[in-house]
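Trainee: Show me the folded form of this:
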Amino acid sequence: MRVIFAGTPEFAATALAQILAAGHTAPLVLTQPDRPAGRGMRLQASAVKQLALQHHIPVAQPLSLRLDGKYPDDAAAAHAAIAEAKADVMVVAAYGLILPQWTLSTPRLGCLNIHASLLPRWRGAAPIHRSIEAGDAQTGVVIMQMDAGLDTGEMLLTGVVDIAPDDTTASLHDRLADLGGALVVRALADAQAGKLQPVKQPEAGITYAHKIEKNEAAVDWQQSAATIARRVRAFNPFPAASAQLGADTIKLWRATVEASIHNAKPGTVLSADAHGVRVACGEGVLCVTELQRAGGKRLNAADFLHGFALTPGQCFEPHHTHKDT
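Mentor: Next up, the predicted model:
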């Protein structure tokens, strides 16, 4: 089939690669404009754009698709490109722009979305992070027929994935990206054969995965060790859980939970050795096993402590923004 693909990050690029490998043609790719990235803050093409260029696929990078919005010229040019592509279907994965009705209805078979959660749980921008943060046992991918709502369309195919106790957003992302690519290829085959069977989303169990903000990174030691450990995993690799010790900001990359009872003030370092940095929490103890100083490398606890002295009794700064969950 002729498939317009709309997506931006690595999650989407994985799906585009599988669609092309399955023999479908992509007459057009839509992706976000190049953005500054890295230490030099140079403009960098998205993962999807890089893959599209490797395959000599035309790329459009509108700032908006709304003809009545802030960037009508961008939207009009995209409108023309989409119409000219004469696509059978559009596949959308982590694109980052809202699709207006004209976009949804232009391709013959409409728009299919690859969404990384078990809808209707975790509609919205950050379903992988939020599923880990909430302590969900499972998540997955839904291929959805898009409508004008926020992830409200009918479900076409579903795949389920167990969330392992040590899964981070990075590790879970990669498994879900592979699953999403495989499922959308199946959905395209079913669409081609007229075999798609749309199912309405349940009314019960709707939750929203709000966008991850940088200010969520700061650890609140009043929370339980279990809650903090989930947040450490959910915010790996972005924005990375962090704690303040005097003038030093320390990122926490890996941590385990100890159900120890203590009388220390939350945030107090109980011990620091090659096995980890044990910190008192509102309930239980967090044992941090991988850390990073500002400007430094991610290190296991043993290597980190060679260059940064942590002693029992020291206390990380309090932070009271988040309630326990």
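
Trainee: Please count neighbours and contacts with C-alpha atoms only from this point.
Mentor: Fine.

Trainee: now what about the lengthiest strand in the chain, what contacts it?
Mentor: In terms of residue count, the longest strand belonging to the chain (DSSP state E) is strand 248-258. Contacts with strand 248-258, where a contact means C-alpha atoms under 8 Å, 6 or more residues apart in numbering, come from 225-226, 229, 232-233, 236, 240-244, 284-294, 298.

Trainee: Keep only those of the residues you listed that are in helices.
Mentor: Ala225, Ala226, Ala229, Val232, Arg233 (DSSP state H).

Trainee: State the number of residues packed around Ala187.
Mentor: If you count neighbours by other C-alpha atoms under 10 Å, Ala187 ends up with 20.

Trainee: mind checking the SS state of it?
Mentor: For Ala187, the secondary structure call by DSSP: H, G, I helix; E, B strand; the rest coil comes out as helix.

Trainee: Tell me which helix or strand Ile212 sits in.
Mentor: Following DSSP states H and E, there is no helix or strand that holds Ile212.

Trainee: burial of the residue lying closest to it once chain neighbours are set aside, as a residue count?
Mentor: Among residues not flanking Ile212 along the chain, Ala126 sits closest, at 6.5 Å (C-alpha to C-alpha, 6 or more residues apart in numbering). Close neighbours of Ala126, defined as other C-alpha under 10 Å, add up to 18.

Trainee: tell me the contacts of Ala126?
Mentor: The neighbourhood of Ala126, defined by C-alpha under 8 Å, 6+ apart, consists of Ala209, His210, Lys211, Ile212.

Trainee: cutoff 10 Å now
Mentor: By C-alpha atoms under 10 Å, 6 or more residues apart in numbering, Ala126 lies in contact with Ala94, Ala116, Ser117, Thr169, Tyr208, Ala209, His210, Lys211, Ile212.

Trainee: Tell me which two of those residues sit farthest apart.
Mentor: Using C-alpha to C-alpha, the pair of the contacts of Ala126 lying farthest apart is Thr169 and Tyr208, separated by 17.0 Å.

Trainee: which of those two has more neighbours?
Mentor: Between Thr169 and Tyr208, counted using other C-alpha under 10 Å, Thr169 has the larger neighbour count: 22 against 16.

Trainee: Now do the strands in the stretch 51-200 of the chain.
Mentor: With DSSP state E, counting those that start in this stretch, the ranges of strands along the stretch 51-200 of the chain come out as 59-60, 89-93, 111-115, 123-124, 138-145, 154-162.

Trainee: want to throw the ones you listed into CSV with mean neighbour count and distance to Gln32?
Mentor: Output for the strands of the stretch 51-200 of the chain, formatted as CSV (neighbours: other C-alpha atoms under 10 Å; distance: least, C-alpha to C-alpha, whole Å):
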stretch, mean neighbour count, distance to Gln32
strand 59-60, 20, 8
strand 89-93, 25, 12
strand 111-115, 26, 16
strand 123-124, 19, 18
strand 138-145, 24, 21
strand 154-162, 18, 26
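
Trainee: this one as well, want them side by side:
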Amino acid sequence: MATSLNIIFAGTPDFAAKHLAALYASEHNVVAVYSQPDRPAGRGKKLSPSAVKSLALEHGTPVFQPESLKQTDAQEELAAIQADIMIVVAYGLILPKAVLETPRLGCLNVHGSLLPKWRGAAPIQRAIWAGDKFTGISIMQMDEGLDTGDVLLEKSMAIPGLATSATLYEDLAELGPEALIEALDNLENLEPTPQEEDEVSYAHKLSKEEAQIDWRLSAAQLARNVRAFNPWPVVWFQHNDQAIKVWQAEVLEALDEHDAGTIIKVDKDGIEVACGEHNLLLGQLQIPGKKPQSVGDIINGKPDLFIVGQKLG
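Mentor: Have a look, this model is predicted:
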């Protein structure tokens, strides 16, 4: 039987809450939870607790929400808990060296990639964006670098062909808790593996600017962008002075050459647009002020919105 550990858990969104739920269901003891301060949410912009805080309160676990862990008083407060280990999952705050060295067994991080690939803020999105065939979960011993610590355990999975960041996020939110509990239950037997620096890649944050379509790119890359940037920031293009979002798209072989951005065909199945290589079939769009709709529904209501031969911005 695994040694029961007293754990501080640090996390904020739903992805982290799924890992916290697994810890509550395990033989280990969650003695304290750290989460980011409550943020305004919803139409009323009322302060709302994170998914992690809500779950912790349901279980009667003390919750701490410092703005930073760099202050001495926050570090002393954490040290007073006297935990064996700290688990960090999508917390959103930097852990200074003093905090990393406070728990007896240090701090472990659950990262949504196969390190050293895709260190950084957006590993799930970047795996789809790059066309990777596999991704996974890494359980890492944290150090002062950005996802640079020794890897204790990895679990891999194939990326489904039509995966979006939203669906892959859910897949990894199931795989991650399994990997975390396995690592904790076998902690004494795990061999820390240093990351190979020559295999490092960085998962830089996404931006709305990056999500704007450049029709000169290949249709394959743009289709990956559509899936990678779903649900945020969502791929978009300019047309008739409107920013139109693209929720679904697929690659079509180009039978003839046209200037990138030219509309080749419009029907109920979608809008076929020429790209730098092959064509892109836009299947579901979102007009400003409207919900996402199929192209068939859009052209039924606005048959002149997209015309063959037009060039999209």
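
Trainee: Next, the TM-score between them, please.
Mentor: With the length set by TM-score structural alignment, normalised by the length of structure 2, the two chains reach a TM-score of 0.94; 307 aligned residues with a C-alpha RMSD of 1.5 Å.

Trainee: before we move on, back to that, return the set of buried residues in the longest strand of structure 1.
Mentor: Judged by neighbour count using 16 or more other C-alpha atoms under 10 Å, the buried positions of strand 248-258 of structure 1 are Thr249, Ile250, Lys251, Leu252, Trp253, Arg254, Ala255, Thr256, Val257, Glu258.

Trainee: picking up where we left off before, residue in structure 2 matching the residue nearest to Ile212 of structure 1?
Mentor: Here Ala126 of structure 1 is matched to Ala122 in structure 2, going by TM-score structural alignment.

Trainee: OK, contacts around the alignment partner in structure 2 of Ser64 of structure 1?
Mentor: Taking TM-score structural alignment for the superposition, Ser64 of structure 1 sits opposite Ser68 in structure 2. Ser68 of structure 2 makes contact with Gln36, Pro37, Ala74, Gln75, Leu93, Ile94, Leu95, Pro96, according to C-alpha under 10 Å, 6+ apart.

Trainee: State the pair within the residues you listed that is farthest apart.
Mentor: Pairwise distances across these (C-alpha to C-alpha) peak at 18.2 Å, for the pair Pro37 and Pro96.

Trainee: chain center to stretch 45-54 of structure 2, what's the gap?
Mentor: Centroid separation for stretch 45-54 of structure 2 versus its chain: 19 Å, with C-alpha atoms, centre = their mean, to the nearest Å.

Trainee: Check stretch 84-103 of structure 1 too.
Mentor: Its chain's C-alpha centre lies 20 Å from the corresponding centre of stretch 84-103 of structure 1 when counted by C-alpha atoms, centre = their mean.

Trainee: What range does that stretch cover in structure 2?
Mentor: Stretch 84-103 of structure 1 maps onto residues 80-99 of structure 2, going by TM-score structural alignment.

Trainee: For the matching stretch, which residues meet the burial criterion?
Mentor: Neighbour count says stretch 80-99 of structure 2 has Ala83, Asp84, Ile85, Met86, Ile87, Val88, Val89, Ala90, Tyr91, Leu93, Leu95, Val99 buried, by 16+ other C-alpha under 10 Å.

Trainee: Name the nearest of the residues you listed relative to Ala274 of structure 2.
Mentor: Distance to Ala274 of structure 2, by C-alpha to C-alpha, is smallest for Ala90 among the buried residues of stretch 80-99 of structure 2, at 38.9 Å.

Trainee: And the residue nearest to the closest one when sequence neighbours are not counted, how far from Met86 of structure 2?
Mentor: Once flanking residues are discounted, Ala90 of structure 2 sits nearest to Gly11: 5.2 Å by C-alpha to C-alpha, 6+ apart. In this view, Gly11 of structure 2 and Met86 of structure 2 are 11 Å apart by C-alpha to C-alpha, to the nearest Å.

Trainee: now do Asn225 of structure 2
Mentor: With distances taken as C-alpha to C-alpha, Asn225 of structure 2 is found 35 Å from Met86 of structure 2.

Trainee: Spatially central, which residue of structure 2 would that be?
Mentor: Ile124 (4.7 Å; C-alpha atoms, centre = their mean).

Trainee: one step back: cross the contacts of strand 248-258 of structure 1 against strands and list the overlap.
Mentor: Using DSSP E, the members of those that fall in strands are 241-244, 285-293.

Trainee: Looking at structure 2, name the residue matched to Val269 of structure 1.
Mentor: Under the alignment by TM-score structural alignment, Val269 of structure 1 pairs with Ile263 in structure 2.

Trainee: residues touching that match, list them.
Mentor: Residues near Ile263 of structure 2 by C-alpha under 10 Å, 6+ apart: 271-275, 279-281, 306-312.

Trainee: Secondary structure of it: a strand, I assume?
Mentor: Yes - assessed by three-state DSSP, Ile263 of structure 2 belongs to a strand.

Trainee: returning to that earlier point: for Gly44 of structure 2, state which of the buried residues of stretch 80-99 of structure 2 is nearest.
Mentor: So of the buried residues of stretch 80-99 of structure 2, ranked by how close each gets to Gly44 of structure 2 (C-alpha to C-alpha), first place is Tyr91, at 24.8 Å.

Trainee: Please say which position in structure 1 Lys155 of structure 2 maps to.
Mentor: Checking TM-score structural alignment: Lys155 of structure 2 goes with Gly159.

Trainee: Just confirm that match contacts Met144, I think it does.
Mentor: No - checked against C-alpha atoms under 10 Å, the pair Gly159 of structure 1 and Met144 is beyond contact range at 11.9 Å.

Trainee: out of the strands of the stretch 51-200 of structure 1, which comes closest to Gly307 of structure 1?
Mentor: Closest to Gly307 of structure 1 of these is strand 154-162 (C-alpha to C-alpha; 37.6 Å).

Trainee: about what we covered before: can I get the strands of the stretch 51-200 of structure 1 in JSON lines with distance to Gly194 of structure 1?
Mentor: Below are the strands of the stretch 51-200 of structure 1 laid out as JSON lines (distance: least, C-alpha to C-alpha, whole Å):
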{"stretch": "strand 59-60", "distance to Gly194 of structure 1": "29"}
{"stretch": "strand 89-93", "distance to Gly194 of structure 1": "13"}
{"stretch": "strand 111-115", "distance to Gly194 of structure 1": "14"}
{"stretch": "strand 123-124", "distance to Gly194 of structure 1": "27"}
{"stretch": "strand 138-145", "distance to Gly194 of structure 1": "14"}
{"stretch": "strand 154-162", "distance to Gly194 of structure 1": "12"}
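
Trainee: Compare those and give me the one nearest Asp220 of structure 1.
Mentor: Closest of the strands of the stretch 51-200 of structure 1 to Asp220 of structure 1 is strand 123-124, at 25.0 Å (criterion: C-alpha to C-alpha).

Trainee: Tell me roughly how far the closest one lies from structure 2 on average.
Mentor: For strand 123-124 of structure 1, the mean deviation from structure 2 after alignment is 0.6 Å (mean C-alpha distance after the TM-score superposition for structure 1).

Trainee: Good, we can wrap up now.
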